[in-house]
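Novice: below are the sequence and a predicted model; questions follow.
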Amino acid sequence: MRAPDPEFLRTTRASYDAMAEDYTDRFADGLSDLPLERALLTAFAELAAGPGGDGTARPPVADLGSGPGHVTARLHRLGLPVFGVDISPRMVALARAAHPGLRFHVGSMTDLDLPAGSLGGIVALYSIIHVPDEHLPSLFAEFHRVLAPGAPVLLAFQSGAEDGTLHLDERFGRAISLDYYWRSPGSVTAHLGKAGLELTAQVMREPAGEEKRPRALLLARRPQEPSRRSQQEP
């Protein structure tokens, strides 16, 4: 029997179900005013579309915490085979309606129903922000499990010089119960390293528009596995 979801997953699901329509209206194209995020998605797409270690094409990539589906749609336009995963059934329904040609699934990034090594990349833009610190090691271990060797990861999250939290009981006039975690790039990079994922690039930008905190964007990857020949060399 599968263990019950942790409390933070239940409250995150319920909160986004409650505000799904309002959130989608506000962020239907959440990348329109974010040129740096768009540029890094393009870089991610180039990395993910490269040949695999055996010369074959990469497997599909996953947009985790896909929300309204705009990031999934952009990755599709960049030429990647891609699907979205979101904890909120209502968010998934709205994403499917807005992007009928793409795949969206209800699920949790903490426990992906995918075979080991089956993904050619992971994008998680502003979705690890609801994962408590004590669950980050298992989250990034799950990323490592499902990624193919050499596959990239792109993360974006609210940041600052120190880690911190914020709790909201209301958003868009809806009653919710949602915790937000902001983290320094160094703390997230440390968790990635412990999970066997290596950092390849780090970008910080100042708040834009209505944003109140700096944004961190990290590119990482699951390292390529050494060839049998290199393992045998002295």
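Specialist: The structure has been received and is ready for your questions. Quick caveat, the model's predicted, so the values are computed rather than measured.

Novice: please count neighbours and contacts with C-alpha atoms only from this point.
Specialist: Fine.

Novice: helix or strand next in line after the helix or strand encompassing His105, which one?
Specialist: Using DSSP states H and E, His105 sits in strand 103-106. Using DSSP H and E, the helix or strand that follows strand 103-106 towards the C-terminus is strand 121-125.

Novice: quick check: next helix or strand after that next one?
Specialist: As assigned by DSSP H and E, the chain's next helix or strand after strand 121-125 is helix 136-146.

Novice: what are the ranges of the helices in the chain?
Specialist: Per DSSP state H, the chain carries helices over the ranges 7-18, 20-27, 35-48, 70-77, 89-98, 136-146, 185-194, 228-232.

Novice: name the residues that touch stretch 34-52?
Specialist: 31, 57-58, 61, 75, 78-80, 120-121, 150-154, 217, 219 (C-alpha atoms under 8 Å, 6 or more residues apart in numbering).

Novice: please tell me how far Ala151 sits from Ala175.
Specialist: 39 Å (C-alpha to C-alpha, to the nearest Å).

Novice: another structure for you, compare them:
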Amino acid sequence: MHLTDEELRALVSRTRRTYDESAASYIRTTGTLDKFPGLDRELDRFFEALPGNLVLDVGCGAGRDTAYLIERGAVVVASDVSGEMLRHTRGRCAVFGAVQCDLVALPLAAGVFDGVWACASVLHLPSVTHLATFAEIHRVLAPGGVAGISLKAGTGEGWVHDDRMSSPRWFSLRSPDAVVEELVAAGFGSVRVSPSGRGTWFVVEAVKA
């Protein structure tokens, strides 16, 4: 699949509108950890692997994971493509900062964060952009920093409609092995895949050498 820059911008813009317009229903159905069995353990594992406490939550949504990480002792910068989602996150918890942006080009300094948490966010970009996205995550991490990235296993990609949202969202299903290869190509050293307890979702944990 090939995308022009204009097509990618249009896809990101459509995703932004979907989350802005469907914020209330999305928060109602995804806003608490009890709706996602095992996610708290994944967050605990990520937090315990951090070399420090400064975390970037990329695709923070309405702050569910951000709030949990802050409770654990992390200092969190929240980031999301949706301004409406960021507004809810700022109202929910005491974030260190909030940045509206997309994953392909993070407007953040290099080598700053001890961890980057990207829960169900990278998969909303076409798979051809994932290597560049992983490189951006690698860039903003400090040496020894940890990335936690959740994705859905499978093949194929495209717009998918579900009951949570008023409009379709883009989903890219990925092979865990292919994701590991791309993370290594992006510069990560240690990379580990862990299955979640939620269907075909999996979490990749990668460390910047």
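Specialist: Received it, and whenever you're ready, just let me know what you need. Quantities reported herein were computed from a predicted structural model and do not represent experimental measurements.

Novice: ok so, going back, what about Ala151 and Ala175 of structure 1, which has more around it?
Specialist: When Ala151 of structure 1 and Ala175 are compared on other C-alpha atoms under 10 Å, the one with more neighbours turns out to be Ala151, at 29 against 14.

Novice: ok, the more buried one touching Thr200?
Specialist: No. Ala151 of structure 1 is beyond contact range of Thr200, at 11.6 Å (criterion: C-alpha atoms under 8 Å).

Novice: now for those two: what residues contact both?
Specialist: By C-alpha under 8 Å, 6+ apart, the residues touching both Ala151 of structure 1 and Thr200 are Arg221.

Novice: out of the helices of structure 1, which comes closest to Ser108 of structure 1?
Specialist: Proximity to Ser108 of structure 1 (C-alpha to C-alpha) singles out helix 7-18 among those, at 7.9 Å.

Novice: residues in structure 2 aligned with the closest one?
Specialist: Taken onto structure 2 by TM-score structural alignment, helix 7-18 of structure 1 occupies residues 10-21 there.

Novice: residue in structure 1 paired with Ser150 of structure 2?
Specialist: Ser150 of structure 2 maps onto Ala156 in structure 1, by TM-score structural alignment.

Novice: ok, its match - contacts?
Specialist: Contacts for Ala156 of structure 1 (C-alpha under 8 Å, 6+ apart) come out as 124-127, 215-218.

Novice: of those, which count as buried by neighbour count?
Specialist: When the contacts of Ala156 of structure 1 are checked for burial by 16 or more other C-alpha atoms under 10 Å, the buried set is 124-127, 215-218.

Novice: tell me the one among those nearest to Pro4 of structure 1.
Specialist: Using C-alpha to C-alpha, Ser127 is the member of those that sits closest to Pro4 of structure 1, with 20.9 Å.

Novice: so for the closest one, what's the nearest residue that isn't a sequence neighbour?
Specialist: Leaving aside its sequence neighbours, Ser127 of structure 1 sits nearest to Gly65 (C-alpha to C-alpha, 6 or more residues apart in numbering; 5.2 Å).

Novice: structure 2: which residue goes with the one you found?
Specialist: Checking TM-score structural alignment: Gly65 of structure 1 goes with Gly59.

Novice: and that match, how far is that from Glu48 of structure 2?
Specialist: Using C-alpha to C-alpha, Gly59 of structure 2 is found at 21 Å from Glu48 of structure 2.

Novice: same question for Glu21 of structure 2.
Specialist: Remark: distance between Glu21 of structure 2 and Glu48 of structure 2 (C-alpha to C-alpha) = 35 Å.

Novice: so which of those two has more stuff around it?
Specialist: Neighbour count, other C-alpha under 10 Å: between Glu21 of structure 2 and Glu48, Glu21 has more, with 16 against 12.

Novice: tell me who's in contact with the residue nearest to that one when sequence neighbours are not counted.
Specialist: Nearest residue to Glu21 of structure 2, sequence neighbours excluded (C-alpha to C-alpha, 6+ apart): Ser166, at 7.5 Å. Ser166 of structure 2 makes contacts with 18, 21-22, as judged by C-alpha under 8 Å, 6+ apart.

Novice: can you put those residues in TSV and add distance to Glu84 of structure 2?
Specialist: Output for those, formatted as TSV (distance: C-alpha to C-alpha, whole Å):
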residue	distance to Glu84 of structure 2
Thr18	10
Glu21	8
Ser22	9
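
Novice: closest to Ser175 of structure 2 among these?
Specialist: Thr18 (26.3 Å).

Novice: state the distance from the closest one to His130 of structure 2.
Specialist: Note on Thr18 of structure 2: its distance to His130 of structure 2, by C-alpha to C-alpha, is 21 Å.

Novice: who has more neighbours out of the two?
Specialist: Using other C-alpha under 10 Å, the more surrounded residue of Thr18 of structure 2 and His130 is His130, with 21 against 17.

Novice: could you find the counterpart of that one in structure 1?
Specialist: By TM-score structural alignment, His130 of structure 2 lines up with Leu136 in structure 1.

Novice: ok, His88 of structure 2 next?
Specialist: Under the alignment (TM-score structural alignment), His88 of structure 2 maps onto Leu94 of structure 1.

Novice: still on that earlier bit, contacts for the strand holding His105 of structure 1 next, please.
Specialist: Contacts for strand 103-106 of structure 1 (C-alpha under 8 Å, 6+ apart): 82-89, 92, 95-96.
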